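everything below, folded, please.
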Amino acid sequence: MSQRDFAASLRWWRQRKGHSQLELAGRADISQRHLSFLELGRAAPSRDMVIRLAAALDVPLRQQNALLVAAGFAPVWRQTDLAAPELAQVRHALDFILAQQEPFPAVVVDRHWNLLLANAGAVRLVEFLVGPLAPDTAVNLADALVAPGVLRPYLTNWTEVAGYFVRSVEADAASDGTNATAELLKRLLAYDGVEAALTAPPPTSGPVLPMLFRKGDVRLQLFTTIATLGTPQDVTLQELRIESFFPMDEATAQIFRGWSKAGAAKAAQS
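Model (predicted):
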């Protein structure tokens, strides 16, 4: 990497975030002249300066590492496998959150909606809708939601849900600037009906946008919340999302409770 790589990357991030040189200089507590020299490649940043500018631009940790490499420094933020021993306490916390959500579904996904963990409630919902998955099947929830043949046939308000979801992926692509997120967005946009979903008028009723599933005579009304870990110092942890599903009516709640009791009874008999 050369000094020009960092200069171009810094300028790209500043423009992507919509800051003028004066605004970014103020946020980073440096002179606009010094920032201009950095963007032109006429001055070389220190490692601390790279981190300061990245923080001022709210650049994700993965891309902060890329900026450091572009400036000639080693990455400072680790990317640890979720199963690694040093993340054991975080994993325990995630397992606790998933267990507390029972009998309702909850999942843990990465930045690109690849499924990492799921509770029994989530497994029961998927098995009801599409049948059991083979062990170790890789699942991408973005594809499962947007593609024609997985959840879409059972999601009666797919147009509204898919439009909202794809717009959130557009925001992710604008925020993180990675090829992987851009490729995910491109893949989702290529699915039949997505462009029309993005231009459909947004729903105006209700406090939240529900997910309305129907299979046979069973109707499920769910809304979701998404949580992240606070103050992450690891790329993997910063990119985790915990999505929890809640019933919007008592009928849906009773269905999930019934599935849970049936599963417990079956386990006790085996």
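
going forward, measure contacts and count neighbours with C-alpha atoms only.
Fine.

ranges for the strands of the stretch 51-200 of the chain?
Under the criterion DSSP state E, counting those that start in this stretch, the stretch 51-200 of the chain contains strands at 106-109, 115-118.

check which helices and strands the first one sits against.
Put plainly, it is strand 106-109. Contacting strand 106-109 under the criterion 3 or more C-alpha pairs under 8 Å, 6 or more residues apart in numbering; DSSP states H and E are the following elements: helix 88-101, strand 115-118, helix 120-130, strand 241-247.

and the contacts of the longest one?
Helix 88-101 has contacts (C-alpha atoms under 8 Å, 6 or more residues apart in numbering) with 82-83, 105-108, 118-119, 244.

are any of these buried, and which?
Neighbour counting by 16 or more other C-alpha atoms under 10 Å classes 105-108, 118-119, 244 among the contacts of helix 88-101 as buried.

out of the residues you listed, which comes closest to residue 229?
Lowest distance from residue 229 to these (C-alpha to C-alpha) belongs to residue 108, with 11.3 Å.

measure that closest one to residue 118 for me?
Using C-alpha to C-alpha, to the nearest Å, residue 108 is found at 6 Å from residue 118.

common neighbours of these two, please.
With C-alpha under 8 Å, 6+ apart, residue 108 and residue 118 have no common neighbours.

contact partners for residue 251?
residue 220.

next, the structure of the following sequence, for comparison with the previous one:
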Amino acid sequence: MGELLRDWRRRRRLTQLDLADLAQISTRHVSFIETGRSLPSRAMLLRLADRLDVPLRERNQLMTAAGLAPMYSERSLDHPALHEAYAAIELVLYGHEPHPALAVDRHWNLIAHNRAVAPLLAGVPDFLLARPANVLRASLHPEGLATRIVNPGEWRAHILHRLRHQIDTTGDPVLQALYEELAAYPALEEYDETELPSSLHVAVPFRLRSELGELAFISTTTVFGTPMDVTLSEVAIESFFPADAATAQAMRAFGASLAPDDPAQGRMRDGH
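Model prediction:
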């Protein structure tokens, strides 16, 4: 447990003194916990994990390593206890139409999406959409969306930067393996990651050639604010908004073609 705690402290670039100040305990106490000379109570371990912003899954690992029972449940999204939470996810996805929105898990595997995602995925081979379909892999794979992305260098740099940040935050080896896989894909366009986006951008745009024409989106990420379940804490909803007037018009026209009485038509649940 002490080794795990020390790893999280270093990952957050904090000294023992920094953590002691944040947790309002002595530096000696932090040192004793990290070296195994002192075993913290559940309350103390939760306080330290909170100050270090340790994800719920890894908080459970700390508890187990300290000989304590895990604090947070982990249920599948189809569990009755998470029914209302999943209903909220679907409400956000469907309510975002005619614009694309999708829900992903901790490793960027697709959980569900609304009908406006379908035009974006047209032409993506089945092996990239087979469960569990990974949206980052489908985006950057040379047989996926990569050849249809108008700004492939910029978008690739954005994805890899975001993934590196997530790895730094969580220390997840699965994300590290995903990063190495994506980084090994051939770059379709040279791009200096130190370059600043154009001053015309308010965010890094996702530009794609599609059956609806050339589309440009900016995205937002939504997470549950106070999750107490591991699975729920790792769900993120990616919502795409038109980045220009042409995209807004194209998506409005697409939305007009959708059947208003069948919100589930075209929606995909990936294993939940």
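
ok so, going back, how about TSV for the strands of the stretch 51-200 of the first structure, with distance to residue 221 of the first structure added?
As requested, these are exported to TSV (distance: least, C-alpha to C-alpha, whole Å):
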stretch	distance to residue 221 of the first structure
strand 106-109	15
strand 115-118	19
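
for those strands, which one sits closest to residue 173 of the first structure?
When the strands of the stretch 51-200 of the first structure are compared by C-alpha to C-alpha, strand 106-109 sits nearest residue 173 of the first structure, at 16.5 Å.

give me the contact list for the closest one.
So strand 106-109 of the first structure is contacted by 94, 98, 115-119, 121-122, 240-245 (C-alpha under 8 Å, 6+ apart).

corresponding residue for residue 184 of the first structure in the second structure?
Under the alignment (TM-score structural alignment), residue 184 of the first structure pairs with residue 178 of the second structure.

what does residue 228 of the first structure give?
Here residue 228 of the first structure is matched to residue 223 in the second structure, going by TM-score structural alignment.

contacts only, for the nearest residue to that match once chain neighbours are set aside.
Sequence neighbours aside, residue 236 is the residue nearest to residue 223 of the second structure in space, at 4.9 Å (criterion: C-alpha to C-alpha, 6 or more residues apart in numbering). Residues near residue 236 of the second structure by C-alpha under 8 Å, 6+ apart: 103-106, 221-224.

buried ones in stretch 165-172 of the second structure, by neighbour count?
Of the residues in stretch 165-172 of the second structure, 166-167, 170-171 count as buried by neighbour count, 16+ other C-alpha under 10 Å.

again, but for stretch 31-50 of the first structure
Across stretch 31-50 of the first structure, burial judged by 16+ other C-alpha under 10 Å covers 32, 34-36, 38-41, 44-45, 47, 50.

ditto for stretch 209-218 of the first structure
209-213.

just those residues: which are in strands?
When DSSP state E is applied, those are split such that 211-213 fall in strands.

so after the longest strand seen in the second structure, what's the next helix or strand?
The residue-count maximum for a strand in the second structure (DSSP E) belongs to strand 213-223. The helix or strand immediately downstream of strand 213-223 of the second structure is helix 230-233, counting by DSSP states H and E.

and that next one against the first structure, how far off on average?
In this overlay with the first structure, the average offset of helix 230-233 of the second structure from its partner residues is 1.0 Å by mean C-alpha distance after the TM-score superposition for the first structure.

helices or strands next to that helix in the packing?
Helix 230-233 of the second structure packs on helix 56-65, going by 3+ C-alpha pairs under 8 Å, 6+ apart.

what range in the first structure matches the helix it packs on?
Using TM-score structural alignment, helix 56-65 of the second structure pairs with 61-70 in the first structure.

report the mean distance between that stretch and its aligned residues in the second structure.
Overall, stretch 61-70 of the first structure averages 0.8 Å from its counterpart (mean C-alpha distance after the TM-score superposition for the first structure).

what does that stretch rub up against?
Residues outside stretch 61-70 of the first structure that contact it (C-alpha under 8 Å, 6+ apart): 1-3, 5-6, 9-10, 47, 50-51, 54, 74-77, 176, 178, 233-235, 238.

quick one, which of those residues are buried?
Buried subset of these (neighbour count, 16+ other C-alpha under 10 Å): 3, 5-6, 9-10, 47, 50-51, 54, 75-76, 176, 234-235, 238.

helix or strand: which one has residue 266 of the first structure?
Counting by DSSP H and E, the element that carries residue 266 of the first structure is helix 250-269.

just give me the match in the first structure for the residue nearest to residue 223 of the second structure.
For residue 236 of the second structure, the residue aligned by TM-score structural alignment is residue 241.
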